[in-house]
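> Provide a 3D model corresponding to the input given below.
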Amino acid sequence: MLNKFFYNLYKNQFSLEETTAIYLNLFTNILIISVIGFILFKTIRFFGRRVIQKIINKTNTQFDDMLVKNRVFLNIARIIIFIITLNFLKELLVDFPNVYNYTERLITIIIIFSVIWFVRSILLSVKDFLRTMDAFKDKPLESYVQIFMIALWLIAIILSFSVLTGKPLLKFLTALGAFSAVLLLIFKDTILGFVSSIQVAVNDTVRIGDWITMEKYGADGDVVEINLTSVIIRNFDNTVSSIPTYYLTSDSFKNWRSMNNSGGRRIKRAITIKINSIRFLTQEDVDNFKKIALISDYITKVSNEVNTYNSENNIDKSTIINGRNLTNFGTFRVYLDKYLENHPKINQDMLLMSRQLEPTPYGIPLEIYAFSKEKGWQEYERVMANIFDHILASVPYFNLEIYQQPSSLDIQQMNNQLNDKTS
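Below you'll find the model as predicted:
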C-alpha cells in the first residue's frame, strides 16, 4: 500500500524504530500529498483559465465574464482539492485513528464553507449579470443575495457544529427552535430590512438612481444602493446618508421619479404686491399698455368691451369706480400668463397660470404656477430665476410695488426727506 511504502523503507532499509518510522511515514506522506495537491490545484487553475478564456472569447454573453470576475472556477478547484484530500485522508492517517477523526471533521467543515463560498460567487455573478439588463438596473438585488447568504451561513454553521460534535443534525435543529426568540431579536433589523426590500421592489416605491428626500433624516439625493439593512443615498452636497431599509415603509419620504418621468418640473413661487399700489386704469394707462406687445391685443379688445358696456348702460365715469374698469393688477396677471405661454422653457401642455392668493399683512401674494421643461436641478433653477428676474423688472411698468421690509437706509432716507420738508 502507498501509505506503508515509506514506513517499510524507514523501518527495513534504515532500521528505524517502530514509532519513529510511523511518524516519519506520516510526515513524508503529508508532504507528498501537499505537493501533489498544490501542483494539481495550480494545474486545474491554469488549464481551467486557458480553456475558460477561450470559451469566453467565443461567446457574446457577459455572464461567463462575471463568473471569472467572482472566482467561481477558483472556488470549484478548491472544493475538488479538498474532496480529493478527504478521500486520501483515511489511508494517510491509518495509524492515527483519533487524529483522522478530528482531521476528517475539520476538512468536512472546510468543504461545507467552500461550497457556501462557491454559491456566493454564483449569486454575485448572477447579480452582476442582471445589473447589465435595463429591467434589473434599479432593483434591490443586493437584498435578495444577502438574505439568501444569511440563510446559507446559518445552515453551514449548524452543519459544522453537527459535524464537529458528531451529534445528529436533528438535535441542533431542536436547540435552534429553543433559541428562535433570541435569533429573532438579534436579526430584527435584518428581517425588517428584508421584508421592506420586498415591499419596495413589489410596490416599486424606490429604485436605484431615484432622487428621494427624507427631511427627517437630512437625506436629499440619489439612491446608489439598496441592501438588506440600509439604503445608501448620495446627497447633493456630496455627503452620504445611510438609512435603515425598513424606514422606507415605516416613514414618509418624497420620491422625485414621477417628476423626472413627466413632461416638466413644477414652478410654484410667489411675489408679494403692496395692496395700496393696486388701482383702476385710466385712459392714459390703457393707451400706454397698448404699446406692450404681449397684451396689446388683449388691452384693445377688453377696453373696447368695457367702454361699450359703460356707454350702453349710461355709466357716469366722472367717478372712476363706476361701471366696469380694468385694474393694473389684473392686467399684470394677464401679462404674466401671456409671458409664460410664450416662454420656450415652459411646457405648454401642462397646467400654467398666475394666481392671486389670500391677502396677508404684507400684501397680496401673486403666485406663478407652471412646469419647466428643464428638470435637472441646475437648469431648472436657471429657468425659474430668469422668469422671476423678468417679473420683478416688469412690476414697475404696471405701477405696482413689491413689498419689502424697510432697511436702515430706507428709514434714513425717509428721515432726510422729512427734515428737508420741515426746513
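> C-alpha from now on. contacts and neighbour counts both.
OK.
> Could you report the separation of R265 from M350?
Remark: distance between R265 and M350 (Cα to Cα, to the nearest Å) = 10 Å.
> hey, what's in contact with both of these two?
By Cα atoms under 8 Å, 6 or more residues apart in numbering, R265 and M350 have these common neighbours: F371.
> pull the longest helix from the protein.
Counting by DSSP state H, the longest helix found in the chain is helix 18-58.
> neighbour-wise, which of R265 and M350 wins?
Using other Cα atoms under 10 Å, the more surrounded residue of R265 and M350 is R265, with 22 against 13.
> and that one, what does it touch?
Counted by Cα under 8 Å, 6+ apart, R265 has contacts 259, 371-375, 380.
> So it versus F371, what's the distance?
Taking Cα to Cα, one finds R265 at 5 Å from F371.
> for V223, same thing?
Remark: distance between V223 and F371 (Cα to Cα) = 25 Å.
> Equivalent analysis for Y362, please.
Note on Y362: its distance to F371, by Cα to Cα, is 27 Å.
> picking that back up, name the helices or strands packed onto the longest helix of the chain?
On a contact count with 3 or more Cα pairs under 8 Å, 6 or more residues apart in numbering; DSSP states H and E, helix 18-58 meets helix 2-8, helix 72-92.
> quick one on the thing from earlier: so which of Y362 and F371 has more stuff around it?
More crowded of Y362 and F371, by other Cα under 10 Å: F371, with 25 against 14.
> which residues are in contact with the helix or strand containing the more buried one?
Assessed by DSSP states H and E, F371 sits inside strand 364-372. Strand 364-372 has contacts (Cα under 8 Å, 6+ apart) with 263-275, 340, 345-347, 350-359, 380, 383-384.
> Repeat that for stretch 14-31.
Applying Cα under 8 Å, 6+ apart, the external contacts of stretch 14-31 come out as 3-4, 6-8, 10-11, 92-93, 95.
> what helix or strand does the residue nearest to E374 when sequence neighbours are not counted sit in?
Closest residue in space to E374, ignoring its immediate chain neighbours: Y380 at 5.2 Å, by Cα to Cα, 6 or more residues apart in numbering. According to DSSP H and E, Y380 maps onto helix 377-394.
> Another sequence for comparison is provided below:
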Amino acid sequence: MEKTDIINIAAQQTSALYDWTFNVIQNAGVSDKLAHIVTSASLLVVAFGILYIVNFIISAIFNSVLTKIIKKTKTNWDDFLLKNKVLNKLSLLILVIIAQQMIPFIFVGFPNFTTGLNKFLNIVVILSVYAFINSLLKTGRDILRTSKAFVDKPLDSYLQVVQIFLIFVIGTLIVSILTGNSPWSFLVSLGAASAILMLVFKDTILGFVASIQVSANDSVRVGDWIEMSKYGVDGDILEINLNNVKIQNFDKTIVTIPTYTLLSDSFKNYRGMQDSGGRRIKRSIHIKISTIRYLTEQEIDELKKIKLLLPYIDKRQKEIDEYNSQEQVDSSVLVNGRRMTNVGLFRAYILAYAKHNPNIHQAMTLMVRQLDPKEHGLPLELYMFTNGTNWGFFEDVMSDLFDHLFAAIKYFHLEVFELPASDDLRHLLAEGNLISAGQRSADN
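All right, here's what the predicted structure looks like:
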C-alpha cells in the first residue's frame, strides 16, 4: 500500500469521525453553525489530549531512558547531543508532524480556515526541521573540536556558512508556501536581485572567503598570539567566526575585528616563535663614546681575574703580540699596531656570559654587535634568544642579563650614556661657582 493511499484512508476515517460527532451534536437540537464549532472544539480537545500523551511518552523515552544511557557511556560525542538539545528538538519535530496530520481534519467544517492552518503548520514543520538540523550541526562542530586535527580550525565559520545556506533554503520554501508559487520561480526572481544581495552580504562573503584562505594557508589558528597595532590587537585568538575574529588582549580586554581584515591587512603571528622554543632578545646598551679607549697592561691583568674573560684575553693577547712583533710596531704610540680596547673586551665578555647562561638558547643566533654610533653614544646590541617562550620567563631572563651587565660595565672603565639630568646640571653649576670663587680669591 502506497503512502498516498494510507493518507487518504486516514483522511476518510478522520472525516467520518468529524461527521459522526457533528451528527451527534446536531441531533441534540443544535444549529448547523454552532454544531460545526462545537464539533471542531471537541475534536481539538481530543487532539491536544493525544499530543499530551505522545509528548509524555516521548519525554519518558528521551529524558529518562536515552539520557541515562548517554550519561553512562564513556564516549563524548553523545554528550554533545544533550548539550545541544538534539533530543528536545527531535521530540518537538515529532509532535509538530503529528499535529500537522491531525489538526487540519478537525476543522473540516471550516475549509477557508483549514487552508491557512495548513500553511501555518507547514511553516512550523520547516522551522522545526531547521532547528533539529542546526542542533545536529552544532553537535558535529563540538565533536570535531575534540580532534587535534580540527581544534585550531575556524569551525564556527563553516557552521555559519551552512546555517546561512539552510536559512536561504527555508526562506525560499516559506515564501513558496505563502505565495503558492514554485520555489524555482522565487529563485529566478532572486537572480535579478543578485547585485543587491551581493551588496547586502558583502561582509559575509568576504568573511567566508577569508575563513577558507586562512584555513587553507594555515596563517592563523584559534589560540595564536597575533598583533595588529592598527586595531589595538595584541593577544590570543579566542574565536574565528564568519564575520569577525575575537581576540583577548593581554590586559584581558576583548577586541573583535572583521574576518576579512586577516587578508586585507598585515598582522604579526607569534606562533613561529612559540613553536621554535626561543624568544628573541634584541636590546642595546648605549656606551658613552668619550669613555672608549685602549687598555693598559695593568688594566688587562686586572681583567684577567674575570674567569669568563681569561681564555679570550690570552688568545687575543697572543695574536696581538705576534702581529706587533712581525710588523715591528712602535709601542710608544698606542695607536700603532693592534691593542685591546675596553669596549672590545666588554663585548667579548657579554658574548661569553651569554654562552654560559643556561637560560639563553645556544642553538639559535647569539651575537653581540655594534650599531651605528649616534647622538646617544655607541649602541652595543645583544641579539640572542631565551631558552623558553613564556612571557614572564622571557622578561626575567632579559632583566637579569642587563642587571648584571649594567653592574659589570664599570670594571671595563666604560660608562653608559645618559642624557643630562637636573643633578648633573646642578653639579656643573656648583663647579663653575667654585672656579669663579677661586679666581676671585687669586685676584685678591
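> Would you pull the TM-score for this pair?
TM-score for the superposed chains, counting by TM-score structural alignment, normalised by the length of structure 1: 0.97, backed by 422 aligned residues with a Cα RMSD of 1.3 Å.
> about what we covered before: comparing the helix holding Y380 of structure 1 with structure 2, how large is the average distance?
Superposed on structure 2, helix 377-394 of structure 1 shows a mean distance of 1.2 Å to its aligned residues (mean Cα distance after the TM-score superposition for structure 1).
> so that helix corresponds to what in structure 2?
Counting by TM-score structural alignment, helix 377-394 of structure 1 pairs with residues 391-408 of structure 2.
> what does stretch 346-363 of structure 1 give?
Under TM-score structural alignment, the match for stretch 346-363 of structure 1 is residues 360-377.
> Also stretch 294-309 of structure 1?
The alignment of stretch 294-309 of structure 1 onto structure 2 (TM-score structural alignment) spans residues 308-323.
> Give the aligned equivalent of F62 of structure 2 in structure 1.
Correspondence of F62 of structure 2 to structure 1, assessed by TM-score structural alignment: G48.
> Around that match, how many other residues sit close by?
Neighbours around G48 of structure 1, by other Cα under 10 Å: 15.
> Please enumerate the strands of the stretch 301-423 of structure 1.
Assigned by DSSP state E, counting those that start in this stretch, the stretch 301-423 of structure 1 shows strands spanning 353-356, 364-372.
> Just name the most buried of those.
Of all these, strand 364-372 carries the top mean neighbour count, a mean of 21, counting by mean count of other Cα atoms under 10 Å.
> who's in contact with the corresponding residue of structure 1 for S128 of structure 2?
Taking TM-score structural alignment for the superposition, S128 of structure 2 sits opposite S114 in structure 1. Contacts for S114 of structure 1 (Cα under 8 Å, 6+ apart) come out as 75, 78-79.
> Now do the same contact list for E431 of structure 2.
Going by Cα under 8 Å, 6+ apart, E431 of structure 2 touches no other residue.
> aligned partner of it in structure 1?
Matched by TM-score structural alignment, E431 of structure 2 corresponds to Q417 in structure 1.
> With L159 of structure 1 as the reference, name the closest of the strands of the stretch 301-423 of structure 1.
L159 of structure 1 lies closest to strand 364-372 among the strands of the stretch 301-423 of structure 1, at 60.8 Å (Cα to Cα).
> By how much does the closest one deviate from structure 2 on average?
Looks like 0.5 Å for strand 364-372 of structure 1 (mean Cα distance after the TM-score superposition for structure 1).
> Off-centre distance for that strand?
Centre-to-centre, strand 364-372 of structure 1 and its host chain are 31 Å apart (Cα atoms, centre = their mean, to the nearest Å).
> What segments of the stretch 101-250 of structure 2 are helices?
Counting by DSSP state H, counting those that start in this stretch, residue ranges of the helices within the stretch 101-250 of structure 2 are 111-145, 155-179, 183-192, 194-200, 202-217.
> Turn those helices into JSON lines, including distance to V233 of structure 2.
Converted to JSON lines, these look like this (distance: least, Cα to Cα, whole Å):
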{"stretch": "helix 111-145", "distance to V233 of structure 2": "25"}
{"stretch": "helix 155-179", "distance to V233 of structure 2": "21"}
{"stretch": "helix 183-192", "distance to V233 of structure 2": "39"}
{"stretch": "helix 194-200", "distance to V233 of structure 2": "27"}
{"stretch": "helix 202-217", "distance to V233 of structure 2": "18"}
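> Select, out of those helices, the one closest to D330 of structure 2.
Distance to D330 of structure 2, taken as Cα to Cα, is lowest for helix 202-217 among the helices of the stretch 101-250 of structure 2, at 64.9 Å.
> Read off where that closest one ends up in structure 1.
By TM-score structural alignment, helix 202-217 of structure 2 lines up with residues 188-203 in structure 1.
> cool, and stretch 233-244 of structure 2?
The aligned range for stretch 233-244 of structure 2 in structure 1 is 219-230, by TM-score structural alignment.
> And stretch 260-270 of structure 2, by the same measure?
Going by TM-score structural alignment: stretch 260-270 of structure 2 matches residues 246-256.
> What residues of that stretch count as buried?
By neighbour count with 16 or more other Cα atoms under 10 Å, stretch 246-256 of structure 1 contains the buried residues 246-249, 253, 255-256.
> now do stretch 90-110 of structure 1
For stretch 90-110 of structure 1, the neighbour count (16+ other Cα under 10 Å) marks 90, 92-93, 100, 103-110 as buried.
> Dump these into JSON lines; add distance to F38 of structure 1 as well.
Output for those, formatted as JSON lines (distance: Cα to Cα, whole Å):
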{"residue": "K90", "distance to F38 of structure 1": "19"}
{"residue": "L92", "distance to F38 of structure 1": "17"}
{"residue": "L93", "distance to F38 of structure 1": "20"}
{"residue": "Y100", "distance to F38 of structure 1": "21"}
{"residue": "T103", "distance to F38 of structure 1": "19"}
{"residue": "E104", "distance to F38 of structure 1": "19"}
{"residue": "R105", "distance to F38 of structure 1": "21"}
{"residue": "L106", "distance to F38 of structure 1": "19"}
{"residue": "I107", "distance to F38 of structure 1": "16"}
{"residue": "T108", "distance to F38 of structure 1": "19"}
{"residue": "I109", "distance to F38 of structure 1": "20"}
{"residue": "I110", "distance to F38 of structure 1": "17"}
